[in-house]
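**Q** give me a model of this one.
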Amino acid sequence: MKLIKNGTIIVGNGETLTNASVLIEGGKVTQVGQVTHSEEPEQVIDATGLYITPGLIDVHTHLGVHEEGIGQPGQDFNETSSPITPEIRALDGINPRDKGFEDARKAGVTTVQVLPGSANVIGGEMVTLKTSGNVVDEMVLRRPSGMKAAFGENPKRLHGSKGHAPVTRMGIAAMFRQQLRKAQQYKQKLERRENVEDNLGLENLGKVLDKEIPLRAHAHRADDIVTLLRLAKEFDLDISIEHCTEGHQIPDYIAQFNFPAAVGPTMSTRSKVELSDKGWETAGILNQAGVSVSITTDHPVVGIEYLRMSAIQAANHGLEKKDAWSSITLNAAKHLGVDERVGSLEAGKDADVVLWNDDPFNGSSYVLKTFVNGEEVYALD
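**A** Alright, predicted model coming up:
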């Protein structure tokens, strides 16, 4: 049993509690606020003058599959041998010893979604996991947590440069549509108990068609976002819009579909034409229109240690502070479908807890301790 007492708790559900405590037992939060206990806790941390929050969540990263500091040997995020690879899994390429995981813990980030890259029209399955552990299978929170797709410059540039499809946005949409129709036909044959040759890729796409997992699609430009929404309607898919860089150009149109958006990495440079109209205002404009917004670093495009600063910048440019906080905690957990376990400090949820020296929305504040499943995984020396 652990007790963190007398701090200011930002619960994650909109509440802020002063002079409050968190009781942890068996890797779970058991009480929040004014707590009582019949036996003496094994560890007591006095948080007087400090802030206590849930662990932060980044909904779109390439942690472990695009390792830092080792170059090509650590680049396992794009299987560029084909533009259609729904059979691959990010899980199989994650190295939990990637330095990025350590950076995440130091920054109070305790949950991440790891995706394949955006080189392919359909890129494969993603996974949501905790940022602490030596064996990736033991870090998993949800597997799979989505299917990656990509629209726009990346697939057409990479595969077009090799002299094969897709070379245009039309080609990307046609290839996506064709593959989903194949998956529909494969699924129908299985349901009719026909003999069919095993096809892992089509089987995985069946999870998308059945809405077992969402399609999470890379789309920066407004026209690519509209194409994605058109295809989602055509195939009756659950989706999330990943990046949504020009979402501020068509917020009301996006809001009609009631799909969430992962906005970012806004801290990056305008390295390609798709990013020419990026800005910190996007998250706030989408939120005001009724779109559910999470914020991402797209690590390592922007280091995961800047997730909180990205939320602060969004708050400085129109996103309400409570929504900016939710975009990297409870709303992010809902985006990933894991809000029953993480995203807020409430009884019964995982004890992913961060202790700060000051209000985390003060840019100069810093993490003192990070706990994952109740275990201390980082402490400031």
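**Q** switch to C-alpha atoms for all contacts and neighbour counts from now on
**A** Fine.
**Q** contacting residues around residue 26?
**A** 1, 374 (CA atoms under 8 Å, 6 or more residues apart in numbering).
**Q** the spatially most central residue of the chain sits in which helix or strand?
**A** The chain has residue 59 as the residue nearest its centroid, 0.9 Å off, counting by CA atoms, centre = their mean. For residue 59, the host element (DSSP states H and E) is strand 56-61.
**Q** that strand: what's the following helix or strand?
**A** Next element after strand 56-61 (DSSP H and E): helix 99-106.
**Q** quick one, that following helix and strand 56-61 angle?
**A** Following axes from the mean of the first three to the mean of the last three CA atoms, to 10 degrees, one obtains 150 degrees for the angle between helix 99-106 and strand 56-61.
**Q** who are the packing partners of helix 99-106?
**A** Secondary-structure packing of helix 99-106 (3 or more CA pairs under 8 Å, 6 or more residues apart in numbering; DSSP states H and E): strand 367-372, strand 375-379.
**Q** packing partners for the shortest one?
**A** Contact analysis of strand 375-379 by 3+ CA pairs under 8 Å, 6+ apart lists helix 99-106, strand 367-372 as its packing neighbours.
**Q** try 6 Å
**A** strand 367-372 (3 or more CA pairs under 6 Å, 6 or more residues apart in numbering; DSSP states H and E).
**Q** any idea of the angle the strand it packs on forms with strand 375-379?
**A** Put simply, strand 367-372 runs at 150 degrees to strand 375-379, going by the same axes, to 10 degrees.
**Q** one more, for comparison:
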Amino acid sequence: MKAITKVQAWTVTGGIVENATVVVDGGKIVSVQAGGAVPEGAEVIDGTGKILTPGFIDAHVHAGICEEAVPGAMNAVNEDTGAVTPSVRAIDGINPSDEAFRNALSAGITCMQILPGSANIIGGIGTILKPVGHIVDKMVVRAHSGMKAALGENPVNWQGGKGRFPSTRMGNAACMRKAIQDAFDYRDKKKRAEEKGEHFSVDQGMEHFLPVLNRTVPMRIHSHRADDICTAIRICDEFDLRYTIEHCTEGQFIADYLAEKKVRAAVGPTATSKTKEEVKNKGWETLLALKKAGVSFCLITDHPVIPIETLPVAAALAIRAGLDAETALEALTIAPARHLEVDDRMGSIEPGKDADLVLWGGDPFDVRNAPELVLVNGESAL
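**A** Here you go, the predicted structure:
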């Protein structure tokens, strides 16, 4: 049992608690009280003059697959054998020894979603994990966090550039629709075979699609340009699928529509150069427009596009551009937790949630400050 005392607790969902005592035990937060008593026998951590936040969450990265200092590792994130590869699982390509995980902890990031890349229309399933440990299966929070999909330039250039379908945005949409329809047909055939007691050949990729069709997990669709975002929404509405928009670079042009559709967006990586046509309108104004319209969004690094340890820097730059600090904090904590559907376990400092906590000597959005203590499941992780 640990008690962090006399700390300013930025709880996110319950405001700021001054002179707080935060008690953790068994990997969970037990209590958060102003001037609360320290339980007998608890290890005391003096938080005088310090700030306590929930662990930050990066909802869209390729850490452990695109490894640091490994030449050509960027290619490892895409299964370059076809446009539709739903059988691929991110968890099977993650190296837990990648230094990106320790770099994440050094910036107060205690959870992340690792996804396949965006070269394929259907890229495979993502996984959510905490960056501690040496065995991936013991790091996992959720092994199947959604089906990665992509629209826009990446699949057009990657697939069309190799002489494969699709080679246009129209082809992207047609390919995605066919993949989803194939999954529905598979589900129906499987159900009929089970009802008749007949043999049925299992297809692992189609099995990965079933939780999407059953609305247990969402499609997670890479889309930068406004028209691609609308195509993603259109297709998911046609098939009654849940979805998130990954990147949402031109979300500012359709912010009211995104609010109407109750879209959840993972925005970023914004602090990069404009390396292709579809990101020519990238800028911090996207966040301001989404905030004004009431769209739920979180900030992402898309590591290694931006190093994962710079996630708090992205928030600081957003604040400099006019985003309020409260929303910036939410975009690193409760908003990505909701995006990943793990907000019952993390994203705020509340009793019953995982004891993933970060102690700061000063404002977390002052990039001169680094975490002094990072707890994951109540244990020191640095």
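**Q** what's the match for the residue nearest to the centre of structure 1 in structure 2?
**A** Matched by TM-score structural alignment, residue 59 of structure 1 corresponds to residue 59 in structure 2.
**Q** do a quick rundown of the helices in the stretch 201-350 of structure 1.
**A** 222-235, 251-255, 281-289, 307-316, 321-326, 330-336 (DSSP state H, counting those that start in this stretch).
**Q** now those helices in a markdown table, with mean neighbour count and distance to residue 82 of structure 1?
**A** Output for these, formatted as a markdown table (neighbours: other CA atoms under 10 Å; distance: least, CA to CA, whole Å):
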| stretch | mean neighbour count | distance to residue 82 of structure 1 |
| --- | --- | --- |
| helix 222-235 | 18 | 21 |
| helix 251-255 | 19 | 30 |
| helix 281-289 | 22 | 33 |
| helix 307-316 | 22 | 32 |
| helix 321-326 | 22 | 37 |
| helix 330-336 | 25 | 27 |
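**Q** which of these sits closest to residue 351 of structure 1?
**A** Closest to residue 351 of structure 1 of the helices of the stretch 201-350 of structure 1 is helix 330-336 (CA to CA; 14.0 Å).
**Q** the closest one vs structure 2 - mean distance after superposition?
**A** Superposing on structure 2 places helix 330-336 of structure 1 at an average distance of 0.8 Å from its equivalents, by mean CA distance after the TM-score superposition for structure 1.
**Q** in structure 2, which residue range corresponds to that helix?
**A** If you align by TM-score structural alignment, helix 330-336 of structure 1 falls on residues 334-340 of structure 2.
**Q** separation between residue 134 of structure 1 and residue 48 of structure 1?
**A** Counting by CA to CA, to the nearest Å, the gap between residue 134 of structure 1 and residue 48 of structure 1 amounts to 33 Å.
**Q** looking only at neighbour counts, state which of those two leads.
**A** Under the criterion of other CA atoms under 10 Å, the comparison of residue 134 of structure 1 against residue 48 puts residue 48 first, with 16 against 11.
**Q** how about residues contacting stretch 251-260 of structure 2?
**A** 286, 289-290, 293, 295 (CA atoms under 6 Å, 6 or more residues apart in numbering).
**Q** again, 8 Å this time
**A** Contacts for stretch 251-260 of structure 2 (CA under 8 Å, 6+ apart): 225-226, 229, 285-290, 293-295.
**Q** and for stretch 295-304 of structure 1?
**A** 58-63, 66, 68, 100, 103-104, 107, 109, 262-268, 283, 306-307, 310-311, 327-328, 332.
**Q** quick one: buried residues of stretch 368-381 of structure 1?
**A** Neighbour-count burial for stretch 368-381 of structure 1, counted by 16 or more other CA atoms under 10 Å, picks out 368-375, 377-378.
**Q** again, but for stretch 69-79 of structure 1
**A** Buried residues in stretch 69-79 of structure 1, counted by 16+ other CA under 10 Å: 74-79.
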